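>>> below are the sequence and a predicted model; questions follow.
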Amino acid sequence: MSRPVPIFIGYDPRERVATNVLIDSLYQHSSLPLAITPIVAEQLGEQHRRARDPKQSTAFSFTRFLVPHLMGYEGWAIFMDCDMLCRTDIAALWALRDDRFAVQCVQHDHVPTETAKFLGEVQSAYPKKNWSSLMLLNCARCTALTPAYVETASGLELHRFHWLAGDHEIGALPTAWNHLVAVQAGPEAGEGSEQTGPNLLHWTLGGPWFRQDRAMGGPLAAEWFGARDDAMALWD
């Protein structure tokens, strides 16, 4: 039997419902056993003592970089933000692991024009924006990400991967694995394969679980509500 795929999800108490719907969507589509761990900052104790940064928009802005430490710097793991929805088998992403790289991610060229995003949080613009929101991590090659480093490094140093020897250590993933809803064009609801649409939707500007963002993404918002209803369904 295959060992469970380790998946770590960034957790923010304001987005609990998003986390739960994402977890259900992962399980419902997966052909492999999964070991899913929401990273709750308050549960990390001495491993994460960093004070909240004024530019930090979520509780997991920095905790994501503790995944290699939590894995004992062994094997591979997936990190993803909680504001996502999986539409296909995560095994297809897991199969893309490439030992030539320390990290693999979708390499967006996203330069936000807005100054605020969900709940009025500040929208920061910087190179490699959103790259760290979905990562395949080759943990043995991420030993620079010690708790001490994650506690003291700047946000830009972390999110721009300055802890690597260079960009040659970052592998590119297909864009279907991190589609920025209401930032990138399309797709229509129901288009969920590598050929016809994104595999993983990402509501980076704010998702339909927030009252003011209920229509974010148009038909994709309705798709998220459908996934929520499926996750809540009671079976006789």
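Happy to help now that I have it.
>>> rest of the way, CA atoms for contacts and neighbours
Noted.
>>> His159 is in contact with Cys105, correct?
No - Cys105 sits out of contact with His159 when judged by C-alpha atoms under 8 Å, with a separation of 11.9 Å.
>>> residues touching the closest residue to Asp24 other than its chain neighbours, list them.
Nearest residue to Asp24 in three dimensions, chain neighbours excluded: Ala231, at 6.1 Å (C-alpha to C-alpha, 6 or more residues apart in numbering). Listed by C-alpha atoms under 8 Å, 6 or more residues apart in numbering, the contact set of Ala231 reads Val21, Asp24, Ser25.
>>> just the element for the second one, please.
Spelled out, it's Asp24. helix 16-29 (DSSP states H and E).
>>> mind listing what's buried in whichever helix or strand comes after that helix?
Later in the chain than helix 16-29, the nearest helix or strand by DSSP H and E is strand 34-39. For strand 34-39, a neighbour-count test (16 or more other C-alpha atoms under 10 Å) marks Leu34, Ile36, Pro38, Ile39 as buried.
>>> show me what contacts the second one?
Contacts for Ile36 (C-alpha under 8 Å, 6+ apart) come out as Val5, Pro6, Ile7, Phe8, Ile9, Ile23.
>>> out of those, who has the most neighbours?
Ranked by neighbour count under the definition other C-alpha atoms under 10 Å, the contacts of Ile36 are headed by Ile9 with 26 neighbours.
>>> any idea how far that residue lies from Leu93?
15 Å (C-alpha to C-alpha, to the nearest Å).
>>> repeat that for Cys105.
10 Å.
>>> sticking with the closest residue in space to Pro38 that isn't next to it in sequence, tell me its helix or strand.
Among residues not flanking Pro38 along the chain, Ile9 sits closest, at 4.6 Å (C-alpha to C-alpha, 6+ apart). Secondary structure assignment for Ile9, by DSSP H and E: strand 5-10.
>>> compute the inter-axis angle for the helix or strand hosting Leu136 and strand 5-10.
Using DSSP H and E, Leu136 falls within strand 134-138. For strand 134-138 against strand 5-10, the angle by axes from the mean of the first three to the mean of the last three C-alpha atoms, to 10 degrees is 130 degrees.
>>> take the one below as the second:
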Amino acid sequence: MANSYFQFKQFRIEQDRCAMKMGTDAVLLGALAHLDKTKMILDIGTGTGVIALMLAQRFPEARVHGVEIEAQAFVQATQNFRDSPWRDRLEIDHAAFQDYALTRDRKYDLIVSNPPFFSGQLKSPDTQKSWARHDDQLSQKDLLLGVDQLLTEEGLFWLILPVREMRLFKTLAKQSGFVLQQEYLIRDRAGVDPRRQICSFGKGNRCPKPSGEIILKEASGGFHIDYRNLLKDFLLDF
């Protein structure tokens, strides 16, 4: 029987209550999202809390808040936060992000999200999985509206999406006044089509930063050296 938890170097993720378990997308975003001298971080749809915990480890001066709509995931993330070394800097709210954005007067300089991305497709009969996978509960438009409310003028919003969905998101973000800052293509192996994309967006006139790509595995099947270096502070095997 598989473990109900995932052990990192400095913290553990319990995930038996969560329909969607921790995956590569989350740890990539948690390792890549950044902003110099960040003080206030928000993780939208925190799930198990893994991204929030990675950011708490990386930014020791920052306070990290999570917001989660699904009840069991909220309970799980709350416990994971309490059991971590950074419990005093972590906070979580049980709410829809749309409501959270309308009722908070605080601002964040770094916002991250690994959002739902299946739109208009056959849903799982499991309500938890349906909420985690489909964007009915949080559309791209609602996500951008909320981020616009909560992001500081100098802040950055980072997210990960499949390449096709990211193409649509970039268009909506531009229409909403956001500027693309940086992007990474995620490839399983060198030479294959990218399966995911991580992008950051900011407000106002900004100069884009160099883009890049992350290759997960070597042709031999082992983990790529760049992927290992990215996650060496987190994963036990690295």
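Received, thanks. Just so it is clear, the model here is predicted, and its values are computed rather than measured.
>>> what TM-score do the two superposed chains give?
TM-score of the superposed chains, computed with TM-score structural alignment, normalised by the length of the first structure, equals 0.33; 134 aligned residues with a C-alpha RMSD of 5.8 Å.
>>> what packs against the strand holding Leu136 of the first structure?
On a contact count with 3 or more C-alpha pairs under 8 Å, 6 or more residues apart in numbering; DSSP states H and E, strand 134-138 of the first structure meets strand 76-80, strand 103-105.
>>> any idea of the angle that strand forms with strand 76-80?
160 degrees.
>>> next SSE after strand 134-138 of the first structure?
That would be, after strand 134-138 of the first structure and using DSSP H and E, helix 147-152.
>>> would you mark the buried spots in that next one?
Buried, per 16+ other C-alpha under 10 Å, within helix 147-152 of the first structure: Pro147, Val150, Glu151.
>>> which of those lies closest to His69 of the first structure?
Closest to His69 of the first structure out of the buried residues of helix 147-152 of the first structure is Pro147 (7.4 Å), distances taken as C-alpha to C-alpha.
>>> can you add distance to His179 of the first structure and give the buried residues of helix 147-152 of the first structure back as CSV?
Shown next, in CSV, are these (distance: C-alpha to C-alpha, whole Å):
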residue, distance to His179 of the first structure
Pro147, 30
Val150, 27
Glu151, 29
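>>> and the helix holding Asp24 of the first structure, what does it pack onto?
strand 34-39, strand 84-86, helix 219-232.
>>> do that again at 6 Å, thanks
In this structure, helix 16-29 of the first structure makes packing contacts with strand 84-86, judged by 3 or more C-alpha pairs under 6 Å, 6 or more residues apart in numbering; DSSP states H and E.
>>> buried ones in the strand it packs on?
In strand 84-86 of the first structure, counting by 16+ other C-alpha under 10 Å, buried: Met84, Leu85, Cys86.
>>> surely the second one touches Leu22?
Yep, that's Leu85 of the first structure we're talking about. Yes - proximity of Leu85 of the first structure to Leu22 meets the contact threshold set by C-alpha atoms under 6 Å, at 5.1 Å.
>>> joint contacts of those two?
Between them, Leu85 of the first structure and Leu22 share no contacting residue under C-alpha atoms under 6 Å, 6 or more residues apart in numbering.
>>> grab the longest strand from the second structure for me.
Ranked by residue count and defined by DSSP state E, the top strand of the second structure is strand 151-162.
>>> who are the packing partners of that one?
strand 108-113, strand 196-203.
>>> need the residues that contact it.
107-114, 195-203.
>>> helix or strand right after that strand?
helix 163-175.
>>> next, the angle from the following helix or strand past that following helix to helix 163-175.
Downstream of helix 163-175 of the second structure, the next assigned helix or strand under DSSP H and E is strand 178-187. With the same axes, to 10 degrees as the basis, strand 178-187 of the second structure and helix 163-175 are set at 170 degrees to each other.
>>> packing partners for strand 178-187 of the second structure?
So strand 178-187 of the second structure, by 3+ C-alpha pairs under 6 Å, 6+ apart, packs with strand 196-203, strand 212-215.
>>> Thr78 of the second structure: which of those is closest?
strand 196-203 (26.1 Å).
>>> quick one, that closest one and helix 163-175 angle?
10 degrees.
>>> contacts for strand 196-203 of the second structure, please.
Residues contacting strand 196-203 of the second structure (C-alpha under 6 Å, 6+ apart): 153, 156-163, 178-186.
>>> out of those residues, which are buried?
Buried, going by 16+ other C-alpha under 10 Å: 156-163, 178-186, out of the contacts of strand 196-203 of the second structure.
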